[in-house]
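[1] quick check, what structure comes out for this input:
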Amino acid sequence: MNHDHAPLQRRVTAALESFLTAQRERLSAIDSALLPVADALTEFVLGGGKRMRPAFAYWGFVGAGGQDTDAVVACLSSLELVQASALIHDDVMDASDTRRGLPAIHRRFADRHAAEGWAGDSEAFGRAAAILLGDLCLAWSDELFDGAGVDTVAVARARPVFDEMRTEVMAGQYLDVLAVATRDTSVERASKIAVYKSAKYTIERPILMGGALAGADDALLKCYSAYGLPLGEAFQLRDDELGVFGDPAVTGKPAGDDLREGKRTYLVAAAMAAGSPAQREVVSTLLGDPDLDDRGVAALREVIVSTGALATVEARISELTAAAHDALDGAPVEPGAHAVLTDLITAATRRAG
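    Just a heads-up that it's a prediction; the model follows:
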């Protein structure tokens, strides 16, 4: 059974649009030079994304018996501002020039600096602007979370989950950066990064946040964790796979970008664990080469397939999604929410991106 997620997506986008319009006026009142900042963030936040985190949070809320209001949707839309902050900073760290098929924020401001003929280094200006804009999104996530008009007792229940999530994603991001620097290709490290950088942040914490907002009991929250954590890991594994084998028209990033960035993903770790010395040498030599061309990408893909790493990841995704289904089937969730949360298992792990 397939449910239409578009109405909720539209409501999340409308809540963000209203919030960002008010913030634009606020920045404009400080100085008109901040209007390009407001415009860039508005276009970035509203211009793409599947609104997956607010969806898990919303259906976690409804599943726990919460009563739908526009204020609740706006409160949970704060997750999109956390996501925007993470993506903006991620692109700086990875030196990625594109995001969702458009110039990354740091690239946009570097290009503006160059076009205007301003003093100093354009690339440094772009990075500085992106760091500040990412920080601004994170600060704004708090404002929207607290100021959407939801009952303060309910907000206080959900606040620890919101805070924990943001700490975890930054911890996961650092471990990801560290693994690239130390050339750590262990499966254990790759799994931990997947859990903290993505699994908890994308699904487990949002659904727990929605549950807490609705006053869910410990038994339901435990079911939500048992559903969200494996599904979040499956989502990250699929995302890593798309980063190597995905269609740029779907992913919005050049083919093989994760390989050029040297990402120590579970996919790469599985290839290193199963590979021959010659295959491991190919990975060690090519992974993380910023000038990696199509031939190099093809060589790395060949190793990932021939070592069985791709099949290993596919099997792991199947195992994790089965665990999510099992957890949901045993959960005391409102029937309508149960059906949508079942659909979201497919939406989070589909091959199309």
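[2] make it CA atoms for all contacts and neighbour counts henceforth
    Will do.
[3] flag every buried residue along the longest helix seen in the chain.
    Ranked by residue count, the top helix of the chain under DSSP state H comes out as helix 152-182. By 16 or more other C-alpha atoms under 10 Å, the buried positions in helix 152-182 come out as 155, 157-159, 161-162, 165-166, 168-169, 172-173, 175-177, 179-180.
[4] now for that helix, which elements pack on it?
    helix 122-147, helix 187-194, helix 205-214 (3 or more C-alpha pairs under 8 Å, 6 or more residues apart in numbering; DSSP states H and E).
[5] please compute how far it lies from its chain's middle.
    Chain-centre distance of helix 152-182: 12 Å, with C-alpha atoms, centre = their mean, to the nearest Å.
[6] now the angle from it to helix 205-214?
    170 degrees (axes from the mean of the first three to the mean of the last three C-alpha atoms, to 10 degrees).
[7] quick check: angle from helix 152-182 to helix 187-194?
    Interaxial angle of helix 152-182 relative to helix 187-194 (the same axes, to 10 degrees): 140 degrees.
[8] for L328, give me its contacts.
    223-224, 227, 338, 341-342 (C-alpha atoms under 8 Å, 6 or more residues apart in numbering).
[9] I have a second one here; can you model it like the first so I can compare?
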Amino acid sequence: MTLVSRARPGTRPAFDDGLLPRLHGELEAFLARAPDLAPDLTDALARLLLSGGKRVRPTFAWWGWRAAGGPVDGPRADVAVRALIALELLQGCALVHDDVMDRSATRRGRPAAHVAFAARHHRGRWAGDSRHYGDSAAVLVGDLALAWADDALVTAGLDGAALARAWVPWQAMRTEMIAGQHLDLLAGARREESLEKALTVARLKTAAYTVERPLHLGAAMAGAPAHLVDALRSYGRDIGVAFQLRDDLLGVFGDPAVTGKPAGDDLRDGKRTALMALALGLARSAGRPDAARVLRDCLEGREVTDGTVLEVCALLWELGAVDAVEERIDSLTGLALQALDQVELDEPVRAALGALAATATDRRR
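    Below is the predicted model of the structure:
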């Protein structure tokens, strides 16, 4: 999700509070202070976290903070920004571990951590298997990021009451992230075709971890009342699932120049998305075993050629799966914005959350 504005060139997006450079500076300072007991692991993590990234999670958390009356500037705001780098460290853990599980070769235009470690092992002619060494070292990088994420939150300077409030969504988010990842893993192993299960993965792996809990975290730090937390979480759940559904479409139809991934990449990887689950259900309803067979060929990891990608893309339109997903995205976005209508928000906050919803579900991102 690229945090870009739909506004005129030269104007700032509604959700630009000057947050991103502040986050980068605090993250850089935290990594510089961290114990350097394992420099190879620390360097790999720092390269990943400081080489870019969209800062989606702390951005949503910041607007949860602002929605609950948290200030933009001053000592309290500085503490909040320091606390929110915990989300970037947690994301670092998820990315490194995901790359190992998915056998991804690159991350942000560079060799993924496990690939870089394996290459170093190979060049040095070290003992043992290079791939095993690379995977093992990358797992440790992710573990270090997870440990430091807790450290960043606890040592940010939140007072005891704010930290206790923040710990509730923080605890839940870590568990939900891992549970969602495991359900995604199980879906492939068990050849799941259920739309309900695909949406459950989307809620845990994407919606809760990317939008809902970060909003909850920021609001909790600022001392939000229960009704505001409930409204923000409702908005976050719906926008988070809509975000994943848009990602499903972009993983098949997206412009590689925008998404950074080859067209049809999700089909080649056999991802069991809600889009594919919907298409399989529609193929069964239409009495189209031929279409279902082509779709399953992708999911089963059989060879997927450029011709297969074109055939599946055509089927997704023909069966009505693309339209069904678009309708669901529109419905979820509408429900999310309705949830915000139930609470009082400062106009800049409401505008920012509306702009973030539009960006998360943008067809072009």
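[10] can you pull the TM-score for these?
    Remark: TM-score between the superposed chains equals 0.93 [TM-score structural alignment, normalised by the length of the first structure]; 346 aligned residues with a C-alpha RMSD of 1.6 Å.
[11] rewinding a little: where in the second structure does the longest helix of the first structure align, residue-wise?
    Aligned by TM-score structural alignment, helix 152-182 of the first structure falls on residues 160-190 of the second structure.
[12] just give the number of residues close to the closest residue to D68 of the first structure other than its chain neighbours.
    In space, D68 of the first structure comes closest to V62 once its chain neighbours are excluded; the distance is 7.1 Å by C-alpha to C-alpha, 6 or more residues apart in numbering. As a burial measure, V62 of the first structure scores 22 neighbours (other C-alpha atoms under 10 Å).
[13] quick one: map V62 of the first structure onto the second structure.
    Checking TM-score structural alignment: V62 of the first structure goes with R66.
[14] also A273 of the first structure?
    Match for A273 of the first structure (TM-score structural alignment): G281.
[15] so what does the one helix or strand that match maps to touch, helix or strand wise?
    Following DSSP states H and E, one finds G281 of the second structure within helix 274-285. Helices and strands touching helix 274-285 of the second structure, as assessed by 3+ C-alpha pairs under 8 Å, 6+ apart, comprise helix 195-201, helix 226-253, helix 289-299, helix 321-340.
[16] nearest residue to the spatially most central residue of the second structure in space, please, no chain neighbours.
    With distances taken as C-alpha atoms, centre = their mean, T210 lies nearest the centre of the second structure, 4.9 Å away. Excluding the flanking residues, the one nearest T210 of the second structure by C-alpha to C-alpha, 6+ apart is R57, at 5.4 Å.
[17] neighbours of that neighbour, how many?
    22.
[18] quick check: nearest residue in space to the aligned residue in the first structure for V241 of the second structure, chain neighbours excluded?
    Aligned counterpart of V241 of the second structure in the first structure: E233 (TM-score structural alignment). Sequence neighbours aside, A199 is the residue nearest to E233 of the first structure in space, at 4.6 Å (criterion: C-alpha to C-alpha, 6+ apart).
[19] tell me the residue in the second structure aligned with the one you found.
    Aligned partner of A199 of the first structure by TM-score structural alignment: A207.
[20] same deal with K222 of the first structure?
    Under TM-score structural alignment, K222 of the first structure pairs with D230 in the second structure.
[21] A216 of the first structure contacts A64, correct?
    Yes: counting by C-alpha atoms under 8 Å, A216 of the first structure does reach A64; the two are 5.4 Å apart.
[22] thinking again about what came up before, from the helices and strands packed on helix 274-285 of the second structure, which stretch is densest packed?
    Of all these, helix 226-253 carries the top mean neighbour count, a mean of 23, counting by mean count of other C-alpha atoms under 10 Å.
[23] mean deviation, that helix versus the first structure?
    Helix 226-253 of the second structure differs from its equivalent in the first structure by a mean of 1.0 Å after superposition (mean C-alpha distance after the TM-score superposition for the first structure).
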